[in-house]
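**Student:** Below: sequence and its predicted model.
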Amino acid sequence: MPFVAPSIPHLVPLLNLSQKNALPIYVVGGALRDTLLGRTCHDIDLITPGDPTAIAQAFSTHLSGHWFWLDQQRRYSRVIVKKDKTVLQYDFAPLRADTLNEDLRLRDFTINAIACPLDDLTRWIDPLAGQADLENRLLRECSAQSFPDDPLRMLKGLRHCAQFDLAIEATTWQHCQMSAPQLAKVAGERIRQELALLFAQPSLRQILTLFHQSGLSRSLGFPDGNQELSFLQTKQERLTHVFPQAAHSYNQPFCDEFTLASIAKFCFYFMQISIEHHNLLELLSSLKLSRKATRLIVFFHRLARTDSTLLFQQQTTDRMRLLWLEDLNALLPEALLVLGVMERRGAMQVVWHRLYERCDQDLINGRVRLLVSGKRLKELCPDCSGRRLGMLLKKLHTAELKGKVSTPQQAENYLIQWCESH
């Protein structure tokens, strides 16, 4: 696997700014790794032996991009540039050590500890033999300090294994197991972001096995993975004709850093693991998940533990299905998109799609509309309010789920009878 020149978009203005500021620029990390793997990279990491802020800002101005700080104290910044329909990301940072070689030894894995000068893209600097590890499909830490310096690197390493089809080198694996408890000290937001990237991988079997065997899951509050897990294999093409809205949203941002596809995999995982409800809420809170993501995960965890026969019975109406989902506190209509991605039965995919299309007319603020209007309810039950009204609506809800009420007229009759008898 010879060294080849990486393709660096907007190379000329970067070289001009390097010369103008008399500050050499090095490409480092993922762009070179992806070049060796024959992959396209849209995230370019650039380092300099001094403060690169002036170069980053001038580069952004030249390309009408967006510049912002990642860490002002350490002088890390990012430039976002749009090229055609592609979004390019350039990260600028000063060396973290006195020399380039020392900087590379402070990085996470050898496959990411390769650099080359921007003015000679064929002269690669690889002090830790990262190219050889990539050829041998090995994930190796840069040093014994890699994980103690940033425990999140252990999760990133698992993602790399799935992403690039790597095996973890023996000593690196031992250090990962030893350092696993330290992951609990990492900010929940950072862990959540890495988990979103992890669950975006096409195959999760190897990742989740290592996640549990390493002790990383336990350190975060996940239960031990001693049960056999099945893995959600999703295909966007399959949704195109039966659930086009889900197909359209498939790779789009959905909640937090998750896409629709990756949150579906995340929810499917929680459907299978043994964890008590209060422990689940505590775990999700520690990961700083949004209310939207939390409601989705809690719903699917509850769904897996609930008799859902009613959903699949032929005589069940779509309104009854929506009411049943509402009973489980489903986030509607979003949960229907996730159900569509998860579903393997063609007939039920059609049902989820049909329910989704009904939501505009059947839902108000995510809840199923009453069969009678609020005004009519007051006319029928003028003396019913507060807790008594809440109990009445719950009774009506139950009557609908049992098939005793299905039309506005039946609902009115039920309300009248209930008020007369109470």
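**Tutor:** Nice, I can see it.
**Student:** make it CA atoms for all contacts and neighbour counts henceforth
**Tutor:** OK.
**Student:** my read: Y414 touches L396, true?
**Tutor:** Yes: using Cα atoms under 8 Å, Y414 is in contact with L396, at 7.4 Å.
**Student:** what do these two both touch?
**Tutor:** V405 (Cα atoms under 8 Å, 6 or more residues apart in numbering).
**Student:** buried sites along the helix or strand harbouring M391?
**Tutor:** Using DSSP states H and E, the element containing M391 is helix 386-401. By neighbour count on 16 or more other Cα atoms under 10 Å, the buried set for helix 386-401 is L392, L396, H397, T398, E400, L401.
**Student:** Now do R159: how many residues are near it, please.
**Tutor:** R159: 25 surrounding residues under other Cα atoms under 10 Å.
**Student:** ok, second structure coming up, stack it against the first:
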Amino acid sequence: MTDPSARPAGPDTPAHPDTAARLEIARTRAATMFRALPEEIHDLGRRFEDAGFELALVGGPVRDAVLGRSSADLDFTTSARPDDTEAILRTWTRDGAIWDMGRQFGTLGGVRDGVKVEITTYRTETYDPTSRKPQVAFGDTLIGDLSRRDFTVNAMAVRIPSLDLVDPFDGLADLAAGVLRTPVAPEQSFDDDPLRMMRAVRFVSQLGFALHPATAAAVEALADRITIVSAERVREELVRLICGQHPRRGLELMVDLGLAAHMLPELPAMQLELDEHHRHKDVYQHSLTVLDQAIDLESEPGSGGPCESPDLVLRLAALLHDIGKPATRRFEEGGTVTFRFHETVGAKMAARRLKALTFDKDTTKKVARLVELHLRFHGYADAPWTDSAVRRYVTDAGDLLERLHRLTRADVTTRNRRKARHLARAYDELEQRIADLAEQEEIGKIRPDLDGNRIMELLGIGPGREVGEAYKHLLELRMEHGPLGPERAEQELRAWWEARGAADRL
């Protein structure tokens, strides 16, 4: 367990010795970004100002501007009530292109010349302890609205059109220091909305930040509150975390602070005690290392290559590939530790957990299949396969073959360099054989030499179980011998049919 007090501190004890310089850079960068806002935004601000209302850019777009990142989302908050906001938006959009995104919560949207905005009336919130859904009431001040937000780095605003930065909770300093703090007491913030605890570890993954000690301690104390959050919302945050730039950091915090025990308990369960002779690896740390290595093997974003980053299916499979080891660990005579069939058990466990987290069926099926197949290659490393075995490997992987390639390579974490080189050479050879067979046989689209219609025609039968059995027999022959050609395939089919009939007569 990591001591929260050992984590990087907040702006009063900066995480970086050059925080002051970073803060000045952040201020300069933010001012430049805000001045570069589209003219449509400045015009919108003037319209609110002329009508006697305040308007401010708020939250993520402000944070991203300070970090030097552009943001597609333009979220605003205002002192105007929804009816007044709608009236101003109708004059701003010119053609009335506005939409109601939740008038009861004070949110409306509009677009003008491709510039989309979402505007929400200042709000205050109170929470029922049994639910994370707030009772929303409209507020009167920008500071009050900012105080209800999750973290100080998201509790900054820029008044429009004056471009004055409003930062009542020192979010700019926290951004420069790389620290996550809550605007109010973290115990209050997380007790009000437990999902913020998942957002905290997610921001660690996405931004590479550290949690302020008080923030970390509050997560640890209130971790069980995450159970009142819907599985769908937890899944959304988990996906963002795993697809972040530093997923390992976020996952380790989830485990260290107790969150994972309530929503992904299989992860901390992999922290097996090592046997006294250290004959097996730390499964938990091994899995995190495999995740890191799988990410390194992803194609560059936007490249169009296989497993383009971030590849959620590959990352989930890497994280969960050894999920079945705790359930299958056995201590044999002589101190040997085994995990027989952990890939099969793990595939079922992964499917159950992803289903519980409401992942879609396609993602769940793909991750479970990769977990099931992740050990298949190791037989090849011991003794080269026949062409038939290579064909089966490709066919079993199907459209997951590229991900299986990367998962298999990432699963090599041995410190024995000789062994690592041997495994790498063996997999290089396997991939080359797959490529050679693919060129000869279209290995990725293996089908029997005869289709179902031809099988029925030759055997004089109609649709039914026997057609499926004949198809399966021809597929096995295709796997074993490669393309047979129509003439030989027909001979083999008739021979199989006759033998089947003879067996039935016995």
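**Tutor:** Perfect, thanks for sending it. These numbers were taken from a predicted model, which means no experiment stands behind them.
**Student:** Mind checking the TM-score on these two?
**Tutor:** Once superposed, the chains reach a TM-score of 0.78 (TM-score structural alignment, normalised by the length of the first structure), with 393 aligned residues with a Cα RMSD of 3.8 Å.
**Student:** coming back round to it: for the buried residues of helix 386-401 of the first structure, work out which two are farthest apart.
**Tutor:** The largest separation in those, counting by Cα to Cα, is between L392 and L401 at 14.4 Å.
**Student:** related to what we said a few turns ago, counting by contacts, list what the helix holding M391 of the first structure packs against.
**Tutor:** When contacts are defined as 3 or more Cα pairs under 8 Å, 6 or more residues apart in numbering; DSSP states H and E, helix 386-401 of the first structure packs onto helix 318-327, helix 408-421.
**Student:** 10 Å instead, please
**Tutor:** The helices and strands touching helix 386-401 of the first structure, judged by 3 or more Cα pairs under 10 Å, 6 or more residues apart in numbering; DSSP states H and E, are helix 318-327, helix 374-380, helix 408-421.
**Student:** okay, those in TSV with distance to I297 of the first structure next?
**Tutor:** Output for these, formatted as TSV (distance: least, Cα to Cα, whole Å):
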stretch	distance to I297 of the first structure
helix 318-327	14
helix 374-380	32
helix 408-421	33
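**Student:** can you redo those helices as TSV with distance to M1 of the first structure and mean neighbour count?
**Tutor:** TSV is the format used below for those (distance: least, Cα to Cα, whole Å; neighbours: other Cα atoms under 10 Å):
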stretch	distance to M1 of the first structure	mean neighbour count
helix 318-327	54	19
helix 374-380	71	13
helix 408-421	72	14
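**Student:** right, and those helices - which one's nearest R205 of the first structure?
**Tutor:** Closest approach to R205 of the first structure among those (Cα to Cα): helix 318-327, 29.6 Å.
**Student:** got a list of contacts for that closest one?
**Tutor:** 299, 303, 308, 310-313, 317, 329-333, 335-336, 351-352, 354-356, 358-359, 362-363, 366-369, 397-398, 400-403, 406 (Cα atoms under 10 Å, 6 or more residues apart in numbering).
**Student:** for that helix, the distance to its chain's centre please.
**Tutor:** Distance of helix 318-327 of the first structure from the chain centroid (Cα atoms, centre = their mean, to the nearest Å) equals 27 Å.
**Student:** cool, stretch 142-155 of the first structure as well?
**Tutor:** 22 Å.
**Student:** What of stretch 400-408 of the second structure?
**Tutor:** Relative to the centre of its chain, stretch 400-408 of the second structure is centred 17 Å away, using Cα atoms, centre = their mean.
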